[in-house]
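Student: following is a predicted model, sequence given first.
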Amino acid sequence: MILRQLFRALLAVLIAAFLFLFLLLPIYTVVAEGLNPSLIKEVFSNFIYLEGLANSFRIAAVTTFMVFLIALPMAFLYDAYEFPGKSLAHLAAMVPMILPPFVGALGFQQILGHYGVINTLLVSCGFARVDFLGGNGRFWSICFIEALHLYPILYLNLVSSLGNIDPSLREAARNLGAGVWRRFFRISLPLLKSGILAGGSIVLIWSFTELGTPLMFGYSRVTPVQILNGLT
């Protein structure tokens, strides 16, 4: 009995030490270093860092908006209609979560890059190459690829929120003559606020901190890439 108690106490100490060394201590170190007043002053007085922050916020905002445009219609169709292969379509909607976004960036470059498939076809037809990914093209490509990767997060939250709505509310609205879209905007959408907020917050933070996709496109004026360059 005493040995068992000693073993449990030792195990608890080891777990606590592990969590402290590999979870709490790194978090404390990063936060303490990040809240250094001189470092904060340097960040906000450096034009390059400010530009990186602005670009990261732009990518996060545009990506979140694109995710909303993709996920909301999909969730609405899944909840409102019955069709063959519905369960399979629901599973297929989760596929983008399997691969990291930078894999999509590689594929995008193979298609729209300077020596990609489309430019190769243009040259073979006698046309000049088009720099699809130059200038603002890189920004929109990054947002689009991140949106394709992250929309399942918001989609799952919306499907869950739609499933929790009392069907009698929409049935009563239908009996009163409200059409599909009016029922959606007057009943469903206001009740989706919690799902939109939860999923949208995750997407916003994820896209703001995404490193792989901007790195693959050589878009260095974003905060995650600047942090990586500072560490290396």
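Tutor: Happy to help now that I have it.
Student: C-alpha from now on. contacts and neighbour counts both.
Tutor: Noted.
Student: how about the helices in this structure?
Tutor: Under the criterion DSSP state H, the chain contains helices at 2-19, 25-34, 37-45, 47-80, 86-92, 101-112, 117-124, 136-163, 167-175, 180-183, 189-191, 193-209, 212-216, 223-231.
Student: got another one to weigh against that:
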Amino acid sequence: MILASFLGLVSAFIMARYEFPGKNIFRVLLMIPLLATPFVNAYVIGKVIGPGGLLNYILKDLLHITDYTIIIVGLPAVILVQTLSFFPIVYLNMLSSFINIDPSLEEQAENMGAHGFKLFRTVTLPLALPGLAAGATLVFIFSLEDLGAPIGLSGAFGDGLHNHLMSFYVYEEFRKAMTLEQVHPVTYAVAVLMLGLASVAFLSIKKYVSLKQYAMLAKGGRWSPRVRKPGIKGLIAIYAFIVPLVIIASYPQLGVITLSITDWAISGALPSKLTGEYLAALVTKSDVVQAIKNSLTYASLAIVVIVLTGTSAAYIVARRDIPGRDLIDLLATIPIAIPGIIVAIGYLLFFGTVFSNTTIDPFINPGLLLIFSYSVRRLPFTTRAVFAGLQQTHVSLEEAAETLGASRARTFFTIVVPLLAANVIGGAILSFVYSMNEVSTSVILGSRNPSQGPITFLMSQVIYASAAVGTVSIAAALGVLLMVLQIVAITTSNYILKQRVAFLGV
């Protein structure tokens, strides 16, 4: 969390406050790590930093810079993977916060003698603290529940200290257990501890931020930007930070593409030949095709639930002054702060006990629970998109319809829904693609019945179980498919909503 917050903070400040050649290109490149390729990105990093990896090949064999073998394994490897994966979350939140700061506040501070780092420390950073708090909290929660790093590194290195994480311990216990009775009680205690840590982090940050006032009479942004052109030294410093960051952070995604079209998985430090075998497996290999069908089915059905629930919740929160409105808002938003592992375990315990040996028993038919879990986990994407649309739609339009005799229901379906169509579609697209990428609930629930497992479950099995030599590249091909879906979804939703990428907030 600390490293991700530092990288996100510095890169956001540079992008928000400085104008330099190539800025727009770097702005796009900094978003590449957000293209999730579960498990495979960690495997690629392992292929680079391992004893026989690309890093040692370049430093020892190619450039002869050192005779020592650089080995980054265990917890340092996990920290590296999670930092590169999650720092853009802080970057996006901080970029939004820096852009929205009223420039006059900083100008007044400068008139009173505050310059440089003192200005940043006493005025700029405190005003941007909500963005930092939101991003850092999300990184902490996502890192806490992350299974991609330990499973991916296990595929690259085998078992090691990278497996000694709470998330991996819970996953492994449930993966091996054929019944709930076989799960050790300590596993549930660890799961409760994870939920407690995530809840404390979420609520503590909200409480801390609420203790201070961050509102401004005016906002910055495109109409009154506070942007400067750096000198030669400043330009060198910017490039010295941004260029290596972009290269290192983008490499996992580039490595996934390389892994999917070459024999890198079995060739050593560098690939030796191109092949279309693994991409072809997306349409020729039966278990891969089935996993893709499963994911498409689960995500599509989840979207129906998400749109109905999210639109209703957003409308109630934005338009109806009823008791419990704040609770509805909290329930529609908090799923993003609940580790997916906890959601999966909760479903396993409840449905596996109450509905044992029935159609919805997760040990018999986990598909329905995967739909439920996707609906819960990705609900905030659609809810916040619709809520933003309602804030931009004046209530007088609805009042006029009701004055003319339309009922609330008719007003909602004939006035509100058409006006919010773009927001609903944009939010639904994002919810769909991130349902396809869901990891924690997919690997735990999917392991109950592998034939009903989604894409990410198959990817985890291929990498962690090492079913056959070279099959890691099939997981990479699935990762490329997920990246394409994400690019299409984000581009389409941004076009529909006619706005830039939405910023996550607590």
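Tutor: In hand now; what should we look at? In this text the structure is predicted, and so the values were computed from the model without any measurement.
Student: quick check: TM-score for this pair?
Tutor: After superposition, the two chains reach a TM-score (TM-score structural alignment, normalised by the length of the first structure) of 0.82; 215 aligned residues with a C-alpha RMSD of 2.2 Å.
Student: let's have the helices of the first structure in TSV, adding distance to V130 of the first structure and mean neighbour count.
Tutor: Output for the helices of the first structure, formatted as TSV (distance: least, C-alpha to C-alpha, whole Å; neighbours: other C-alpha atoms under 10 Å):
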stretch	distance to V130 of the first structure	mean neighbour count
helix 2-19	52	11
helix 25-34	42	11
helix 37-45	37	11
helix 47-80	24	19
helix 86-92	33	12
helix 101-112	9	18
helix 117-124	7	15
helix 136-163	11	21
helix 167-175	50	13
helix 180-183	41	14
helix 189-191	41	14
helix 193-209	28	18
helix 212-216	19	20
helix 223-231	27	15
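Student: what residue in the first structure is paired with V416 of the second structure?
Tutor: In the first structure, the residue paired with V416 of the second structure according to TM-score structural alignment is S188.
Student: and its match, how far from H90 of the first structure?
Tutor: Separation of S188 of the first structure from H90 of the first structure (C-alpha to C-alpha, to the nearest Å): 20 Å.
Student: try N229 of the first structure
Tutor: 39 Å.
Student: before we move on, what about F68 of the first structure?
Tutor: From F68 of the first structure over to H90 of the first structure (counting by C-alpha to C-alpha), the distance is 17 Å.
Student: next: Q110 of the first structure.
Tutor: According to C-alpha to C-alpha, Q110 of the first structure and H90 of the first structure sit 28 Å apart.
Student: one step back: what's the burial count for the match of V416 of the second structure?
Tutor: 19 (other C-alpha atoms under 10 Å).
Student: aligned to E42 of the first structure, what sits in the second structure?
Tutor: In the second structure, E42 of the first structure lands on A281 (TM-score structural alignment).
Student: let me see the contact set for its match.
Tutor: V288, I474 (C-alpha atoms under 8 Å, 6 or more residues apart in numbering).
Student: kindly report the same for E210 of the first structure.
Tutor: P224.
Student: wait, E146 of the first structure sits on I205?
Tutor: No. The criterion here is C-alpha atoms under 8 Å, and E146 of the first structure misses it with I205 at 11.9 Å.
Student: just want the angle from the host helix or strand of V10 of the second structure to helix 232-261.
Tutor: Assigned by DSSP states H and E, V10 of the second structure belongs to helix 2-17. Calculated by axes from the mean of the first three to the mean of the last three C-alpha atoms, to 10 degrees, helix 2-17 of the second structure forms an angle of 120 degrees with helix 232-261.
Student: show me what helix 2-17 of the second structure is packed against.
Tutor: helix 74-99, helix 129-145 (3 or more C-alpha pairs under 8 Å, 6 or more residues apart in numbering; DSSP states H and E).
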